[in-house]
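Visitor: Coordinates only, no sequence provided:
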């Protein structure tokens, strides 16, 4: 059976990995003022746009998920011919409309695919499953990498579906944002009151940085640490300890950064975490954060994603 994989452009994995494993992309449109860029995970274009716009006006950006009709057309024009079963893995439903759009489109796709496949010489059924990864950015990549592994091992759709849905419950995304004012202004622009002006002002005045944790679609702080680099170091140390303890459910660690990867590699704790992954046979994926991610959390944000049961962050 030919199994296809689809992610949205907020899923932080290296572009070459997506291309090598034929992972299709649902783009997200990002508009700041009169400038619009379709986020297709082009790292060079993302960095150029970042330096030109995001630092100044990124919190004003409007992000638009791939529309229902365009998802429908993408599948009927290509995916229902190229594959027999497709898994579409999206950013957390609690944070974006992409899951709902893909689900709505799936109903029409399953009604309309038969003549398209018949014209291409296929008389077998087509199936589509939309999976809510219940996480964000680098943490979305954990499910996609596992889907690639299972497909390569020859596993069928029922096992892949069960595994991805299980991982969604146990995937952890951690983030250190460098600028609480940016995060607060961005949240306010989206109508999200989770970051108050007072907490942003206090955090900036005292140089306190939160370590944010996302699991099962819910995001909140698990630690508050003085200084951006000490916060990143503590995050990397926490993840390294889980890797060394053999806690990970998949041999995968995904890291993304809101800027040049050369800057990420200079952050304290980075090398120790890489060494822990190498020693334990955990595959390391690092990428420039998507434009979608950067306009939502700010330049310089660090995100780490992995799957493990339970979580306790020692701040």
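Guide: Received, thanks. All figures in this text were calculated on a predicted structure; none of them were measured in a lab. Residues are numbered from 1 along each chain as shown.
Visitor: Only C-alpha atoms from now on, for both contacts and neighbour counts.
Guide: Noted.
Visitor: buried ones in stretch 27-41?
Guide: For stretch 27-41, a neighbour-count test (16 or more other Cα atoms under 10 Å) marks 27-32, 37-41 as buried.
Visitor: Which members of those residues are the farthest-apart pair?
Guide: Greatest spatial distance among the buried residues of stretch 27-41 (Cα to Cα): 32 and 41, at 17.5 Å.
Visitor: related to what we said a few turns ago, so which of the buried residues of stretch 27-41 are in strands?
Guide: If you go by DSSP state E, the buried residues of stretch 27-41 have 28-32, 37-39 in strands.
Visitor: For residue 18, give its distance to residue 84.
Guide: 19 Å (Cα to Cα, to the nearest Å).
Visitor: And the helices in this structure, which stretches?
Guide: According to DSSP state H, the chain carries its helices in the segments 15-20, 43-49, 55-57, 68-74, 80-82, 98-119, 140-152, 157-170, 180-189, 197-206, 228-244, 261-264, 270-280, 291-297.
Visitor: what's the closest of these to residue 8?
Guide: helix 98-119 (7.8 Å).
Visitor: neighbouring contacts of the closest one?
Guide: For helix 98-119, contacts defined as Cα atoms under 8 Å, 6 or more residues apart in numbering pick out 8, 65-69, 71-72, 75-76, 80-81, 88, 90-93, 123, 125-128, 130-132.
Visitor: ok, and here's another one to check against it:
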């Protein structure tokens, strides 16, 4: 059966998927003061980070319109899967659902399944990769939906950022009771918990924080032999490679993928942030 995978632009896709017409990215909008752009293939991370550093106002994102999602579903593919960043962090999921309703009103019934990733960044990529595997197995739409929902609930997301200002000022840390001042060089180790952000630990300095995050990943992920390691970073390739080494020295994975962040992930991770999913 033919399929199409639609993801919002918080999802980083491997290069081979970006060149494949079966995959479509629906962009969110990004705003830094008076500077407004779409998080699409023209996103320039260096320029964006410079704007963020220079602007006293906190950057913001805007989810895609339901109509933009609706048009992404308009395809000859028989199965359409949609992955959005956590509904606790963005309105993207609700917009995707409204887009499905609009599609059915305009074009009629189609097999469309929308997945709240309960994550972001490479957490969405994990779901995309799994969907491709399930489709290649020739499973029915109903069986794929069942398996992907179970898979989603077992993806672990962790991150360490140089600063949490964007997350805090945009109200994305409401579930975190207390955070130490970044001026003390204490780096909280954060994680996703059913789509919300929680704190798992903290360390002094980024090097120690990366080591502690690796320990937490290995403690909580269980048997990793059937898990794929994905790491995204915001302008921090050396830190990403350090994480890969820390984890792969202690555990066996099906594979490893390192990617740079797209626009939305760059906005929240800020310069130097590292995200890990297993």
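Guide: That came in fine, so what should we check first? For clarity, every value in this text was computed on a predicted model and none was experimentally measured.
Visitor: What would you report as the TM-score here?
Guide: Overlay of the two chains. TM-score (TM-score structural alignment, normalised by the length of structure 2): 0.88; 278 aligned residues with a Cα RMSD of 2.7 Å.
Visitor: before we move on, back to that, and the buried residues of stretch 27-41 of structure 1 as TSV, adding distance to residue 167 of structure 1?
Guide: Below are those laid out as TSV (distance: Cα to Cα, whole Å):
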residue	distance to residue 167 of structure 1
27	24
28	24
29	28
30	29
31	32
32	34
37	32
38	29
39	26
40	25
41	24
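Visitor: now residue 130 of structure 1: how far from residue 217 of structure 1?
Guide: On the measure of Cα to Cα, residue 130 of structure 1 and residue 217 of structure 1 end up 16 Å apart.
Visitor: Over to residue 25 of structure 1?
Guide: Note on residue 25 of structure 1: its distance to residue 217 of structure 1, by Cα to Cα, is 21 Å.
Visitor: The two - which one has more neighbours?
Guide: residue 25 (22 against 19; other Cα atoms under 10 Å).
Visitor: The equivalent of that one over in structure 2: what's it in contact with?
Guide: By TM-score structural alignment, residue 25 of structure 1 lines up with residue 25 in structure 2. Contact analysis of residue 25 of structure 2 by Cα under 8 Å, 6+ apart lists 6-9, 11, 40.
Visitor: ok, and these in structure 1?
Guide: Checked against structure 1 using both residues aligned by TM-score structural alignment, their matches' Cα atoms under 8 Å, these keep these contacts: 6-9, 40.
Visitor: Take the residues you listed and lay them out in JSON lines including distance to residue 132 of structure 2.
Guide: Shown next, in JSON lines, are these (distance: Cα to Cα, whole Å):
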{"residue": "6", "distance to residue 132 of structure 2": "12"}
{"residue": "7", "distance to residue 132 of structure 2": "13"}
{"residue": "8", "distance to residue 132 of structure 2": "17"}
{"residue": "9", "distance to residue 132 of structure 2": "18"}
{"residue": "40", "distance to residue 132 of structure 2": "22"}
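Visitor: Select only the buried ones of these in ChimeraX?
Guide: Of those, the buried ones can be selected in ChimeraX as follows, counting by 16+ other Cα under 10 Å:
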select :6,7,8,9,40
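Visitor: In strands, which of the kept ones among the contacts of residue 25 of structure 2 appear?
Guide: 6-8.
Visitor: and which of those residues is nearest to residue 153 of structure 2?
Guide: residue 7 (17.7 Å).
Visitor: thought that closest one was touching residue 84?
Guide: Yes: here residue 7 of structure 2 reaches residue 84: they are 5.9 Å apart, a contact under Cα atoms under 8 Å.
Visitor: who touches residue 60 of structure 2 in this structure?
Guide: Contacts of residue 60 of structure 2 by Cα under 8 Å, 6+ apart are 30-32, 170, 267.
Visitor: same thing but at 7 Å, please
Guide: Counting by Cα atoms under 7 Å, 6 or more residues apart in numbering, residue 60 of structure 2 touches 30-32.
Visitor: cool, residue 246 of structure 2 as well?
Guide: 211, 214.
Visitor: Give me the distance between it and residue 225 of structure 2.
Guide: Distance from residue 246 of structure 2 to residue 225 of structure 2, by Cα to Cα: 16 Å.
Visitor: one step back: CSV for the contacts of residue 25 of structure 2, including distance to residue 201 of structure 2?
Guide: Shown next, in CSV, are the contacts of residue 25 of structure 2 (distance: Cα to Cα, whole Å):
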residue, distance to residue 201 of structure 2
6, 34
7, 31
8, 29
9, 29
11, 26
40, 34
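Visitor: From these, pick the one nearest residue 136 of structure 2.
Guide: Once Cα to Cα is applied, the member of the contacts of residue 25 of structure 2 that ends up nearest residue 136 of structure 2 is residue 6, at 17.0 Å.
Visitor: The closest one and residue 186 of structure 2, how far apart?
Guide: 38 Å.
Visitor: just residue 117 of structure 2 next, same as before
Guide: According to Cα to Cα, residue 117 of structure 2 and residue 186 of structure 2 sit 29 Å apart.
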